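Visitor: Predicted model, plus sequence, below.
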Amino acid sequence: MEKKYSVVIHPSKEIIDSIKTMKEDLASKIGWFNSKNSVAHITICEFKIDESQIGKFKQKLFKITDTFTPFNVHLNHFGAYDSGAFFIGPDEDSKANLKPIMKKTQNSMQLSNLTKSSDPHISIGRKLSPESIKIANDLFTTIDMHFLCDTIILRELDPIKKQFFVLETFPFGSNPQPELIQGSLF
């Protein structure tokens, strides 16, 4: 049976709890919204495959995360996309560290139906009206959070709850593989 999966980065439990409170505060002002009940995360990619193939993708994730070295992420601003997403963004140094992790993970999956994220962020709400985004901007003005990025999470969508749940965690192994360089023999 085909199932939907996502590959994400989770911040620390403290940040997840803080963002859950922020989402509840926003809901008290605007009512229910998309992503209200979603656990805080930075999306790397989403895909659908037959559940019988998931073992192969777990192996790919283990292999790629073994090459990553943990690093600190600093979340320091709020923003919004034209799509109506209101989010927390990382500083430029964190973004520069997150983007290669995201790209290498996406490339390792080797799937044609991969939905990729290219701009690292943690969504507070999605598909918000311009009025709701203004309320969110007025409610949340400053943020200064740090976490150690040292794992990637594979999640599976529960079709009944319409929420992802953690399937497996892949720790960073700090074993960078040498880049293959095409050279000349003579």
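Guide: Cool, the structure landed.
Visitor: contacts, neighbours, all on C-alpha from now
Guide: Noted.
Visitor: show me the contacts for I49.
Guide: E2, K3, K4, Y5 (C-alpha atoms under 8 Å, 6 or more residues apart in numbering).
Visitor: Narrow those to just the buried residues.
Guide: Buried residues within those, counting neighbours by 16 or more other C-alpha atoms under 10 Å: K4, Y5.
Visitor: want to compare, so here's the second one:
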Amino acid sequence: MDLKDHIRTVPDFPKPGILFYDISTLLAHPAAWRECVNQLKTIIAPMKPDLLIGIESRGFLPAAPLALELGVGFTMVRKKGKLPGECISHEYDLEYGSDIVQIQADAVKPGQKVVILDDLLATGGTLRAAIELSQKVGADVAGAACIIELLGLGGRDGLNAPFHSLISYEI
């Protein structure tokens, strides 16, 4: 099954000139979604993670069911102020300005092997920040994966972990 057949493109979203790759249509097709999770499982299972980390918010979609499939835990990296309890923060630079991501202080035990997931890799800033935050709390980042990778934006450059994607588009 070609997963690209189940990705909808939406021109000029969220602003003019952007072509948005929408996984909603993939999620709505049970066989395609199962195939997506199976493909991710094939990539990630050999890494033998203890925990999967999903990046807010669409990264939760592949990470949570995949954690169940692999029999491992799941936790979240979210924007500042979205997680209860004590959190560890990491500030990172954006093209214009900065942002902060957080993880709950007790979400990862030092030395736990983790894999970080998101739906899409574009410029890589948020994934890079999630990797750095995970390392900051003592995780052993075995890898990172996304459903979609937009080639030509340099997203893989500077990632401090092995990276895999299921689908790629030239930009």
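Guide: Arrived safely, thanks for sending. Quantities reported herein were computed from a predicted structural model and do not represent experimental measurements.
Visitor: TM value for the aligned chains?
Guide: The TM-score (TM-score structural alignment, normalised by the length of structure 2) is 0.28; 81 aligned residues with a C-alpha RMSD of 5.1 Å.
Visitor: thinking again about what came up before, closest to E14 of structure 1 out of the contacts of I49 of structure 1?
Guide: Checking the contacts of I49 of structure 1 against E14 of structure 1 by C-alpha to C-alpha gives Y5 as the nearest, at 24.6 Å.
Visitor: Give me the distance between the closest one and G79 of structure 1.
Guide: Per C-alpha to C-alpha, to the nearest Å, Y5 of structure 1 is found 26 Å from G79 of structure 1.
Visitor: Same question for T43 of structure 1.
Guide: T43 of structure 1 is 16 Å from G79 of structure 1, by C-alpha to C-alpha.
Visitor: Looking at the two, which one has more neighbours?
Guide: T43 (23 against 15; other C-alpha atoms under 10 Å).
Visitor: now T151 of structure 1, nearest residue through space, not along the chain?
Guide: In this structure, T151 of structure 1 finds its nearest non-sequential neighbour in P171, 4.2 Å apart by C-alpha to C-alpha, 6 or more residues apart in numbering.
Visitor: neighbours of that neighbour, just the number please.
Guide: 19.
Visitor: cool, V10 of structure 2 as well?
Guide: Neighbours of V10 of structure 2 (other C-alpha under 10 Å): 12.
Visitor: Show the subsequent helix or strand relative to the longest helix anywhere in structure 2.
Guide: For structure 2, the helix that runs over the most residues, judged by DSSP state H, is helix 30-44. Next in sequence after helix 30-44 of structure 2, counting helices and strands by DSSP states H and E, comes strand 51-55.
Visitor: So which elements touch that next one?
Guide: helix 60-70, strand 73-79, strand 113-121 (3 or more C-alpha pairs under 8 Å, 6 or more residues apart in numbering; DSSP states H and E).
Visitor: Pick the most buried one from the ones you listed.
Guide: Comparing those on average neighbours per residue, with mean count of other C-alpha atoms under 10 Å, the densest one is strand 113-121 at a mean of 26.
Visitor: And the helices in structure 1, which stretches?
Guide: Using DSSP H, helices in structure 1 cover 13-30, 54-65, 92-109, 130-139.
Visitor: what would the ones you listed look like in CSV with mean neighbour count?
Guide: Shown next, in CSV, are those (neighbours: other C-alpha atoms under 10 Å):
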stretch, mean neighbour count
helix 13-30, 16
helix 54-65, 16
helix 92-109, 17
helix 130-139, 16
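Visitor: closest one to D158 of structure 1 among the ones you listed?
Guide: Nearest of the helices of structure 1 (C-alpha to C-alpha): helix 54-65, 15.3 Å.
Visitor: Give me the helices and strands touching the closest one, please.
Guide: Judged by 3+ C-alpha pairs under 8 Å, 6+ apart, helix 54-65 of structure 1 is in contact with helix 92-109, strand 163-171.
Visitor: May I see these organised as a markdown table, with distance to I133 of structure 1 added?
Guide: What follows is the helices and strands packed on helix 54-65 of structure 1, written out as a markdown table (distance: least, C-alpha to C-alpha, whole Å):
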| stretch | distance to I133 of structure 1 |
| --- | --- |
| helix 92-109 | 23 |
| strand 163-171 | 23 |
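Visitor: for these, which one sits closest to M145 of structure 1?
Guide: Nearest of the helices and strands packed on helix 54-65 of structure 1 (C-alpha to C-alpha): helix 92-109, 11.7 Å.
Visitor: And for A31 of structure 2, the neighbour number?
Guide: Counted with other C-alpha under 10 Å, A31 of structure 2 comes out at 11.
Visitor: and if you look at the one 3 residues further on?
Guide: By the criterion of other C-alpha under 10 Å, R34 of structure 2 has 14 neighbours.
Visitor: Identify the residues contacting it.
Guide: By C-alpha under 8 Å, 6+ apart, R34 of structure 2 has no neighbours at all.
Visitor: unless I'm mixing things up, Q102 of structure 2 is touching Y92, no?
Guide: No. Between Q102 of structure 2 and Y92 there is no contact under C-alpha atoms under 8 Å: 11.2 Å.
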